[in-house]
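K.L.:
missing the sequence, but the structure's below:
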């Protein structure tokens, strides 16, 4: 009897391990397939490391995920297909009633993707502006909120509460225990605080403080998206570098050799 029970236990544990492995491989496969798809532009992957970044945040394709200000949809082309089968993807885009021409054009382009691209057919489109539109998803519904290279825009806003309002809206949308993932251009801590008002770079300490003020717990940081070649002191701020290249052909080879900006990659948790 003991032998039979032991054999049954070993078989059960083996089956459980096999199922867990298959489950995890299925999750990895969904994300890997999205990242490796020939339908998306992967030219910037060498700077943005999407697979490693999302793995660091703990992304799984069964989650409810909100992406903040997806713009033209660079990360959306990964998130929407990866979440389509088993998860839910909210794209918290610019408000439809915005008077800013760039916002209107960006939103129109994203809506075209949703209408015409099968990868985007299940996207849930919401609105986000840190001073006026904060209902990015139903309260307490999201497993993960992601924001890529956006914090500086809120910090530089005329509305001095914009950045704190943004983090509070992320906190509201997340379930207890949910994850906030932040990627942002990084300003060295020994630089003047005033540089954050115009350069597009942020101090990591300031971003962490904003998240903590909203109630988040800091979990970990990563140098996945670090770039030691970036000195963060360029004539046109972060926009001097690719992909913007605000100086045009002036020193273009120099800035292309640097690549995209040095970036912090931060993981936070909404407490249980």
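P.N.:
Sure, I can see it. Note that the structure is a prediction, hence the values are computed from the model and not measured.

K.L.:
all contacts plus neighbour counts: C-alpha atoms, from now on.
P.N.:
Noted.

K.L.:
So what's the residue count around residue 92?
P.N.:
Counted with other CA atoms under 10 Å, the neighbours of residue 92 add up to 23.

K.L.:
For the helix or strand where it lies, report the contacting residues that lie outside it.
P.N.:
Per DSSP states H and E, residue 92 falls inside strand 88-93. Residues from elsewhere that reach strand 88-93 (CA atoms under 8 Å, 6 or more residues apart in numbering): 62-71, 76, 79-80, 83, 107, 122-128, 136-137.

K.L.:
ok, and here's another one to check against it:
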């Protein structure tokens, strides 16, 4: 058992005790954290300056209000990368909650340095890392997660290669099995648990080509796959849209980086 999974096991064991009928301290009452409280979290003086600099583009207070994030919840941050959202959510839910910051081998490759720095020396005691584990292999207990969260990364399920200096670089051997991944996420969510997905907007009908080449995805693909997997669309947000985004551009193009038009969905487990 890896150290990350051992810590996960211990936390889940503690959670079982705390959530038993005789021990209710720390259980979430499911009251969403207010946007005003989230703004206070974002204004914390000990946040990293590099993190604070992304707030205006990413609008985390609005995103997490949309997500109905509540104190003391169990959150699974999928494809967490460097853990930018993991830290904000961990601060917001408080010491009685926990955020599992997940990465598979590919997203770990790009986010590991930042995430290791962020979590060093128990800086975020209620963040537990799940490193280099495929989505379909995350081994958390059934119905243990209140909120699963995936920010601007669903397209990475279909990201297999990139071209650099005219050379094709293979990033994955093939696309991620989204059916197996979604089935596992659904298994871990509590009844009516939420799954939040936001991502860079692609042209309708652009298929997996945009997902691989532009790091964008047609939201119709996401909705279709999630509904087929047993999730119900509860809400869609439009506050991350940017009408000036050129959907033909790679999201890392300097002309649009950090300012892409994004969709956000809130699904619940049926």
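P.N.:
Thanks, I have it. Please read all numbers here as calculations on a predicted model, not as lab measurements.

K.L.:
about what we covered before: out of the contacts of strand 88-93 of the first structure, name the ones that lie in strands.
P.N.:
Using DSSP state E, the members of the contacts of strand 88-93 of the first structure that fall within strands are 64-68, 124-127.

K.L.:
Please produce a ChimeraX select command covering the buried subset of those residues.
P.N.:
In ChimeraX syntax, the buried subset of those is picked out as below (16 or more other CA atoms under 10 Å):
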select :64,65,66,67,68,125,126,127
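
K.L.:
Now the ones in strands among the contacts of strand 88-93 of the first structure in JSON lines, please, with extra columns for distance to residue 144 of the first structure.
P.N.:
Shown next, in JSON lines, are these (distance: CA to CA, whole Å):
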{"residue": "64", "distance to residue 144 of the first structure": "7"}
{"residue": "65", "distance to residue 144 of the first structure": "5"}
{"residue": "66", "distance to residue 144 of the first structure": "6"}
{"residue": "67", "distance to residue 144 of the first structure": "9"}
{"residue": "68", "distance to residue 144 of the first structure": "11"}
{"residue": "124", "distance to residue 144 of the first structure": "15"}
{"residue": "125", "distance to residue 144 of the first structure": "16"}
{"residue": "126", "distance to residue 144 of the first structure": "15"}
{"residue": "127", "distance to residue 144 of the first structure": "17"}
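
K.L.:
And the ones in strands among the contacts of strand 88-93 of the first structure, which is closest to residue 179 of the first structure?
P.N.:
Closest to residue 179 of the first structure out of those is residue 65 (9.5 Å), distances taken as CA to CA.

K.L.:
and that closest one, what pairs with it in the second structure?
P.N.:
By TM-score structural alignment, residue 65 of the first structure lines up with residue 75 in the second structure.

K.L.:
OK, contacts around its match?
P.N.:
97-100, 145-149.

K.L.:
if we go to 6 Å?
P.N.:
Taking CA atoms under 6 Å, 6 or more residues apart in numbering, we find residue 75 of the second structure in contact with 99, 147-148.

K.L.:
Tell me the most packed of those residues, by neighbour count.
P.N.:
residue 99 leads the contacts of residue 75 of the second structure on contacts (other CA under 10 Å) with 28 neighbours.
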